[in-house]
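Undergrad: I would like the atomic coordinates for the input below:
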Amino acid sequence: MPTGRLKIVVTRRLPDVVEMRLKELFDTELSSDDRKLTRDELVEAMKRADVLVPCVTDQIDANMLAAAGERLKLIANYGAGVDHIDVHSARQRGVLVSNTPGVMTEDTADMAMALILAVSRRIPEGLHQMQAGEWEGWAPTSMLGARLGGKRLGVLGMGRIGQALARRARAFGMSVHYHNRKPLRPEIAEPLEATYWDSLDQMVARVDILSVNCPHTPSTFHLLNARRLKLMKPTAVIVNTSRGEVIDEAALTRGLRAGEIAGAGLDVFERGAEINPRLRALSNVVLLPHMGSATVEGRVEMGEKVILNAHTFADGHRPPDLVVPSMV
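TA: The predicted structure follows:
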């Protein structure tokens, strides 16, 4: 445990109020230009820090941790997902890892619902038509989309965000179906009128909209592979606000181009910011730049959790949002 003020290194710009509080409480080194650090720069940052505050753009592997030296004691991740951090190697080296769970639940569920609406009702296509000056007036068969009421929503991963999305879907008159590692407790599932499917294949084949809400782990990589995507109805829509790696993006692109899947709304991508040009060119796809948690309130709350984890650690206690290897 370090003595004196903790040295905290932050890899990206955070909301002003968060940065101000970090500087008040700790010896804080902030990011001035808000760019993604290189691998070598990340290692150097870890060498200077008692606590590193990275985010999803910072890939931290075992070799980097080995090169970081002995000073680093806590990685206080700014975000809930930790698949970009080798948590097992960190713990082996005595480095704790914390995250910021729960604060982005409602925001991400809002965005998933927005994508469902955008794709089903062809909102971006209509927006483009208006902005390009191509609209020639109302017509009975123009821009026909799909009604949400009465449709089946399949939720892949019924954690906090999946449950929040299910509540929204029920308000739209949709029936909720879900696949999870295990069924929800009755007191959670019953108010949602949610139907559990032990077989992901069977659920995928029967839903009208499939929402991906599970984390990226070795067991969920390409969980929606080419074979499973072919099980979907040709009228079905797929939405992903979780992690891009859960879907085989090349197979999804082929299915969308061939008309085997009606549409997709994606806020995350398999290769980060490297978007498949063939996917980007499709009119039946809505692509967003990882905006699921992008609210002022959510990002400030994430920062408050980072501060609480670091402050608790500085006081010699276990960070409240400690991530243990069994969780990933």
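
Undergrad: alpha carbons only for contacts and neighbour counts from here, please
TA: Noted.

Undergrad: and Asn213, what does it touch?
TA: By Cα atoms under 8 Å, 6 or more residues apart in numbering, the residues touching Asn213 are Val155, Leu156, Gly157, Met158, Gly159, Ile161, Gly162, Asn240, Thr241, Ser242, Arg243.

Undergrad: hmm, 7 Å instead?
TA: Val155, Leu156, Gly157, Ile161, Gly162, Asn240, Thr241, Ser242 (Cα atoms under 7 Å, 6 or more residues apart in numbering).

Undergrad: got a winner among those residues for most neighbours?
TA: Top of the contacts of Asn213 by neighbour number is Val155, holding 29 neighbours under the definition other Cα atoms under 10 Å.

Undergrad: could you say which helix or strand contains the nearest residue to Ala109 once chain neighbours are set aside?
TA: The shortest distance from Ala109 to any residue that is not its chain neighbour, by Cα to Cα, 6 or more residues apart in numbering, is 4.9 Å, and that residue is Leu165. Taking DSSP states H and E as the criterion, Leu165 maps to helix 160-171.

Undergrad: which helices and strands sit right next to that helix?
TA: With contacts taken as 3 or more Cα pairs under 7 Å, 6 or more residues apart in numbering; DSSP states H and E, helix 160-171 sits against helix 105-120.

Undergrad: what's the helix it packs on packed up against?
TA: helix 160-171, strand 237-240, strand 263-266.

Undergrad: can you pull the buried residues of the helix or strand Lys23 falls within?
TA: Assignment of secondary structure by DSSP H and E places Lys23 within helix 16-25. Within helix 16-25, the residues that count as buried by 16 or more other Cα atoms under 10 Å are Val18, Glu19, Leu22.

Undergrad: Proceed likewise with the subsequent sequence, for comparison:
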Amino acid sequence: MRPRIFVTQPIAPHGLDRMRAVADVEVHPDATAPIAKASMIEGVKRADYLVCLMHDKVDAETIAANPNLKGVISMAIHPQLIDVKALEARNIPLTVIPPMVSEATADMAMALILACGRRVLEGDRLLRSGIYPGGQSNYLAGLGITGKTIGLIGGGGRIGKLVAKRCNGFDMKVLYSTPRRKSEAEEREAGITYATIDDLLRQSDIVSMHSPLRDDTYHQIGDREFGLMKPTAYFVNTSRGPIVDETALVRALQNKTIAGAGLDVFEHEPNVPPALLVMPNVVLTPHLGSAVLDLRIEMAEIVASNAIALIEGRTPPNLFDFAGPVT
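TA: Reported below is the predicted structural model:
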């Protein structure tokens, strides 16, 4: 019998075709929502290998559904939603993808910064409703981006530096805050200035999140931090949802503690607080950070290469190291 692969959501066709050359591939057809756990379990039962996306939760129950599961091929850089201990206990290999979404995610952060500051979605909705205030009306006056101060929390990494590069093009002052300050040469090259997180929050016209999700960054931003921000400032998150206390964010927006927010990630994805859905000063996107066509094609090719290597008994190019940290 040919090996069987179950894919939790459609991915780029050429990657699927490459896997079909060596295995029977079943794809859960719904691309509009993450696969339900029950459907994933049923798919795992019918497969030798599971191909899952970053947003799929692969827990111990899912892994146990098939005693003969031979491998999990993830389209995630960090398998935070996969029970790696359950896989390790059964010696089931896990593959991931390399860090490759930085440029696309930085683009998304910049898109949200501009959309929030210039009130792009509010203008779009207004125009579609038949209202045209006029080219010099103050009705939708927003925050000019050029020359303003942006604060990048966790901004010393790959994505933060790329956001800084884009902001430098707008002549913005770029503050960053990380647990370990970068060298002066690195700061100068990236065009960033170090600040404590509290000073960053007080000074910034826009605060953008770039912290990795760890135990020490869970709810890194809450009531106290929003209270330090300017009432005219905007908050943007393209990192991970649980870094922000979403209930505190809703309070800050409702109480006009901050001016607005741009969010690509949420604390309890795919669920979004109903209060955020009705706020006109909030721009919401469904985790589109890496949703760039050529990038998704490349990601599918890497997934296919990992799957084919496992099937052929070779070491996959992106084999996850169970002994290393899950960051």
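
Undergrad: Can you give me the TM-score here?
TA: Their TM-score after superposition, calculated using TM-score structural alignment, normalised by the length of structure 2, is reported as 0.89; 323 aligned residues with a Cα RMSD of 2.3 Å.

Undergrad: and the spatially closest residue to Leu65 of structure 1 that is not a sequence neighbour, helix, strand or coil?
TA: Leaving aside its chain neighbours, Leu65 of structure 1 sits nearest to Ala90 (6.7 Å; criterion: Cα to Cα, 6+ apart). Three states are possible here, and by DSSP: H, G, I helix; E, B strand; the rest coil the one that applies to Ala90 of structure 1 is helix.

Undergrad: Per the alignment, name the residue of structure 2 opposite Ala90 of structure 1.
TA: With TM-score structural alignment defining the correspondence, Ala90 of structure 1 maps onto Leu87 in structure 2.

Undergrad: That match and Thr62 of structure 2, how far apart?
TA: In this structure, Leu87 of structure 2 and Thr62 of structure 2 are 11 Å apart, going by Cα to Cα, to the nearest Å.

Undergrad: Could you dump the helices and strands packed on helix 105-120 of structure 1 into JSON lines with distance to Val9 of structure 1 added?
TA: Putting those into JSON lines (distance: least, Cα to Cα, whole Å) gives the following:
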{"stretch": "helix 160-171", "distance to Val9 of structure 1": "30"}
{"stretch": "strand 237-240", "distance to Val9 of structure 1": "31"}
{"stretch": "strand 263-266", "distance to Val9 of structure 1": "32"}
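
Undergrad: Of all those, which one comes closest to His317 of structure 1?
TA: Counting by Cα to Cα, His317 of structure 1 lies closest to helix 160-171 out of these; the figure is 26.5 Å.

Undergrad: give me the number of residues near Arg271 of structure 1?
TA: When neighbours are defined as other Cα under 10 Å, Arg271 of structure 1 has 11 of them.

Undergrad: quick one: which helix or strand includes it?
TA: Here Arg271 of structure 1, judged by DSSP H and E, is contained in no helix and no strand.

Undergrad: separation between the equivalent of it over in structure 2 and Glu61 of structure 2?
TA: Taking TM-score structural alignment as the criterion, the aligned counterpart of Arg271 of structure 1 in structure 2 is His268. Plainly put, His268 of structure 2 is 20 Å away from Glu61 of structure 2 if you go by Cα to Cα.

Undergrad: likewise Ala86 of structure 2?
TA: 9 Å.

Undergrad: Of the two, which one has the most company?
TA: Ranked by neighbour count (other Cα under 10 Å), Ala86 of structure 2 and Glu61 place Ala86 first, with 17 against 12.

Undergrad: so that one makes contact with Ala60?
TA: Yes. At 5.7 Å, Ala86 of structure 2 counts as touching Ala60 under the criterion of Cα atoms under 7 Å.

Undergrad: ok, which stretches of structure 2 are strands?
TA: Assignment of strands within structure 2 using DSSP state E yields the ranges 4-7, 24-27, 49-52, 71-74, 94-95, 149-153, 173-177, 193-194, 206-209, 234-237, 260-263, 282-284.

Undergrad: Tabulate these (CSV), appending distance to Ala252 of structure 2.
TA: Formatted as CSV, the entries for the strands of structure 2 read as follows, by distance: least, Cα to Cα, whole Å:
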stretch, distance to Ala252 of structure 2
strand 4-7, 40
strand 24-27, 42
strand 49-52, 36
strand 71-74, 36
strand 94-95, 40
strand 149-153, 18
strand 173-177, 21
strand 193-194, 26
strand 206-209, 14
strand 234-237, 10
strand 260-263, 9
strand 282-284, 12
